[in-house]
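> the following block contains a protein sequence and its predicted model.
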Amino acid sequence: MFNRRKFITTSATGLAGIFLLPAVNSFASADNGYTSKPAKLKFRFALASDIHYGQPGTGFEQNTANMVKWLNDDHAKNHLDMVIINGDLVHNRPDLLPEIKTKYLDKLSVPYQTIPGNHDFADAVVWKSVFNYEDHYTVEHGDIAFVLANTADTKGKYVCPDNSFIKQSLDKFKDKKVVFVVLHIPPVKWLKDEGFLDCPETVELLHAYPNVKAAFHGHDHLLDGVRYTGNKFPHFFDSHIGGDWGTDYRGYRVVEINEQNEIYTYQVNASQNPRLNANKL
């Protein structure tokens, strides 16, 4: 686990600096407060992933209910403008997508967006039938924009995102101050045998637009920090909500943008399991 916060200063040249600060243990204090939050935020959102609703042998119903409660509590105390559920909402059961939507996600107190993961077995038709938008789309909030795209097919095979769509979207948003790209599976393998994608065209697109400040991924339940491509372009991960493997804790990532377009992001240990770096020799 990468037990730290990240601070990104945005500028015309892209990533200017990163400062490492302690991670947040969510709801650790009586008032659910925390320090170092930027003043006068213009946008604050959270990303959670890998719910794996319906996975046999797991407490998927409780895990999903916990996520909704954690995010609603965060919103009540600190305000969230949006939540993004970044893939693997269900576990190999696309027929359960309507159930997780109506029974859980619709109970979020904040607008939410979703994108498929490899375990959702979904394409544009499936996603639109449940969420009323396709498996690749954009979201705009003033001078901030999001580009979300699918990275798997209906059989769970990993596929590179629709790069034509990504380029078209990034061209459209070239005058935005801040743009984020959200992909369940990262488009690069940092390690030879890693279960990620090899999509050099996607990575090139991420590097080509100075206002694209970061990419956000799920998929690997053990990752909750940041990795880099090119000239320090950050790819952030958010641990996991469900499933039968991953970090000892379950949590989500928060991103805050202030009026100066400084971006501040940290991982939340929502389940409050503090065990780190456990080993058996």
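Received it, and whenever you're ready, just let me know what you need.
> can we go C-alpha only for contacts and neighbour counts from here?
Fine.
> tell me where the stretch 151-281 of the chain has strands.
178-183, 212-217, 226-229, 233-237, 252-258, 262-268 (DSSP state E, counting those that start in this stretch).
> can you tell which of those is closest to residue 44?
Taking CA to CA, strand 252-258 is the member of these nearest to residue 44, at 4.4 Å.
> contact partners of that closest one?
38-49, 237-241, 263-270 (CA atoms under 8 Å, 6 or more residues apart in numbering).
> which among those residues end up buried?
With burial judged by 16 or more other CA atoms under 10 Å, the buried subset of the contacts of strand 252-258 is 42-49, 237-241, 263-270.
> so which bits of whichever helix or strand residue 147 is part of are buried?
Taking DSSP states H and E as the criterion, residue 147 maps to strand 144-149. Residues 144-149 are the ones in strand 144-149 that count as buried (16+ other CA under 10 Å).
> presented hereafter is structure B, for comparison with structure A:
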Amino acid sequence: MNRRHFLKNTTPVLLLLTNGNMLYRSVSELASPRNKVKCRFAVASDGHFGEPKTTWESNYNSIISHINLQHKQSKLQACIINGDIIHNDPAMMPLAKQQLDQLKMPYYVTQGNHDRVNEEAWRKTWNMPFNHSFEIGKQVFLLATTSNEKGDFLCPDLDWMRAQLEKYKKAPNVFIAIHITPVKWTEYGADCPEFISLLKDYKNVRAVFNGHDHDQDDMKEREGIPFLFDSHIGGSWGTAYKGFRMVEVMDDNTVATYILNPAEKMNEHMLQDRQAAVRAIGNGK
């Protein structure tokens, strides 16, 4: 389905403005071609590989096929698997990796509360630490654990996050992926006010991606920062479909994001540049 056909056959698109307000625009107003995409990536979470009484093998096969199809149609620079890759049993971790290795683009992982291994085992499997960063061109990605070997719900490591945000404070965009929701919006969220307070000081933080809450597939907002959910790719509960999130950064630094469920688009957002709002205020606009 091309973008123009999609826009003509869906409900109005929600825009997040630089001043933090939200409004709707009709599909006809957004039907003109957008700027060229300079970075495109997928975010998926909660595969729960090995969970009893679920179709975990076919779930993985289906989502991997759909993400690879997206890559074939329009190249993806990366895929982020945002936690709960397995369901408690550490023996499943290398088997899940064998499945994810079928992805045709570079992929990166975060630890969820059901990924109950220590950091040594995590590094051995994924060749990356619990907390790590990477860059795609000028786009910066910070991926952090929000759990441990016991499966506790934790806030991100503030010292590590602060050091990374300071290191990349001149980057045009910083995207953060953490598994546990850091605001008590949901039954299974955590309360992380210090983390939220830290993020609001860095206007280049464009979005935080959350997994964990299988029944959430849209956007919430705190301190002008979008927190984006992506449904689930496995597990025994959640939305009626299993899907993942697509993110596109345009040449003008607008960010468009939507859910694939997994073949049709849903909940499309356009995220304007928070730094642009600051610049506009400084120029007296």
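On my side now, so go ahead. Keep in mind it's a predicted model, so treat the numbers as computed, not measured.
> related to what we said a few turns ago, now distance to residue 15 of the first structure too, for the strands of the stretch 151-281 of the first structure, in CSV please.
Listed next are those as CSV, based on distance: least, CA to CA, whole Å:
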stretch, distance to residue 15 of the first structure
strand 178-183, 11
strand 212-217, 7
strand 226-229, 11
strand 233-237, 7
strand 252-258, 14
strand 262-268, 10
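> sorry, back to before: what's the mean distance for the strand holding residue 147 of the first structure versus the second structure?
Average distance, strand 144-149 of the first structure versus aligned residues of the second structure after superposition (mean CA distance after the TM-score superposition for the first structure): 0.6 Å.
> and the angle for that strand with strand 252-258?
150 degrees (axes from the mean of the first three to the mean of the last three CA atoms, to 10 degrees).
> Provide the aligned range in the second structure for the biggest helix by length in the first structure.
Longest helix of the first structure, by residue count under DSSP state H: helix 60-78. Aligning helix 60-78 of the first structure against the second structure (TM-score structural alignment) gives residues 56-74.
> may I see the buried residues of that stretch?
Within stretch 56-74 of the second structure, the residues scored as buried using 16+ other CA under 10 Å are 56-57, 59-60, 62-68, 70-71.
> distance from the chain centre to that stretch, please.
Chain-centre distance of stretch 56-74 of the second structure: 16 Å, with CA atoms, centre = their mean, to the nearest Å.
> show residues contacting that stretch.
42, 47-50, 76, 99-100, 102-105, 233-235, 242-243, 262-263.
> find the centremost residue of the first structure, please.
Closest residue to the average C-alpha location of the first structure: residue 47 at 3.8 Å, with CA atoms, centre = their mean.
> aligned to residue 95 of the first structure, what sits in the second structure?
Match for residue 95 of the first structure (TM-score structural alignment): residue 91.
> tell me how far that match lies from residue 100 of the second structure.
15 Å (CA to CA, to the nearest Å).
> and these two? Which one has more around it.
Applying other CA atoms under 10 Å to residue 91 of the second structure and residue 100 shows that residue 100 carries more neighbours, namely 18 against 11.
> could you find the closest non-adjacent residue to the more buried one?
Closest residue in space to residue 100 of the second structure, ignoring its immediate chain neighbours: residue 64 at 7.2 Å, by CA to CA, 6 or more residues apart in numbering.
> so how far is residue 75 of the second structure from that neighbour?
Distance of residue 64 of the second structure to residue 75 of the second structure, computed by CA to CA: 15 Å.
> again with residue 91 of the second structure
Distance of residue 91 of the second structure to residue 75 of the second structure, computed by CA to CA: 33 Å.
> swap in residue 116 of the second structure?
33 Å.
> kindly report the same for residue 173 of the second structure.
20 Å.
> quick one, strands of the stretch 1-150 of the second structure?
Listed in chain order, the strands of the stretch 1-150 of the second structure (DSSP E, counting those that start in this stretch) span 13-16, 22-25, 37-44, 78-82, 107-110, 132-136, 139-144.
> could you tell me where the strand holding residue 147 of the first structure falls in the second structure?
Strand 144-149 of the first structure corresponds to residues 139-144 in the second structure, going by TM-score structural alignment.
> now do the same contact list for whatever residue of the first structure lines up with residue 36 of the second structure.
Taking TM-score structural alignment for the superposition, residue 36 of the second structure sits opposite residue 40 in the first structure. By CA under 8 Å, 6+ apart, residue 40 of the first structure lies in contact with 258-259.
> 10 Å instead, please
257-260 (CA atoms under 10 Å, 6 or more residues apart in numbering).
> same deal with residue 130 of the first structure?
94-95, 97-99, 101-102.
> what do you get if the cut-off is 6 Å, keeping everything else the same?
If you count contacts by CA atoms under 6 Å, 6 or more residues apart in numbering, residue 130 of the first structure has them with residue 98.
> what do we get in the second structure for it?
Matched by TM-score structural alignment, residue 130 of the first structure corresponds to residue 125 in the second structure.
> what is the burial count for residue 142 of the first structure?
The burial count assigned to residue 142 of the first structure is 11, neighbours taken as other CA under 10 Å.
> which position in the first structure pairs with residue 200 of the second structure?
In the first structure, the residue matched to residue 200 of the second structure (TM-score structural alignment) is residue 207.
> give me the number of residues near the nearest residue to residue 54 of the first structure once chain neighbours are set aside?
Nearest residue to residue 54 of the first structure, sequence neighbours excluded (CA to CA, 6+ apart): residue 91, at 5.6 Å. Other residues within reach of residue 91 of the first structure by the criterion other CA under 10 Å amount to 23.
> same question, residue 190 of the first structure
With other CA under 10 Å as criterion, residue 190 of the first structure counts 15.
> and what of residue 106 of the second structure?
Using other CA under 10 Å: residue 106 of the second structure sits among 12 other residues.
> how far away is it from residue 250 of the second structure?
The value you get for residue 106 of the second structure to residue 250 of the second structure, if CA to CA is used, is 20 Å.
> likewise residue 190 of the second structure?
32 Å.
> go on, residue 55 of the second structure?
Per CA to CA, residue 55 of the second structure is found 37 Å from residue 250 of the second structure.
> residue 20 of the second structure now?
Separation of residue 20 of the second structure from residue 250 of the second structure (CA to CA): 20 Å.
> can you pull the contacts of residue 36 of the first structure?
Neighbours of residue 36 of the first structure in contact, by CA under 6 Å, 6+ apart: none.
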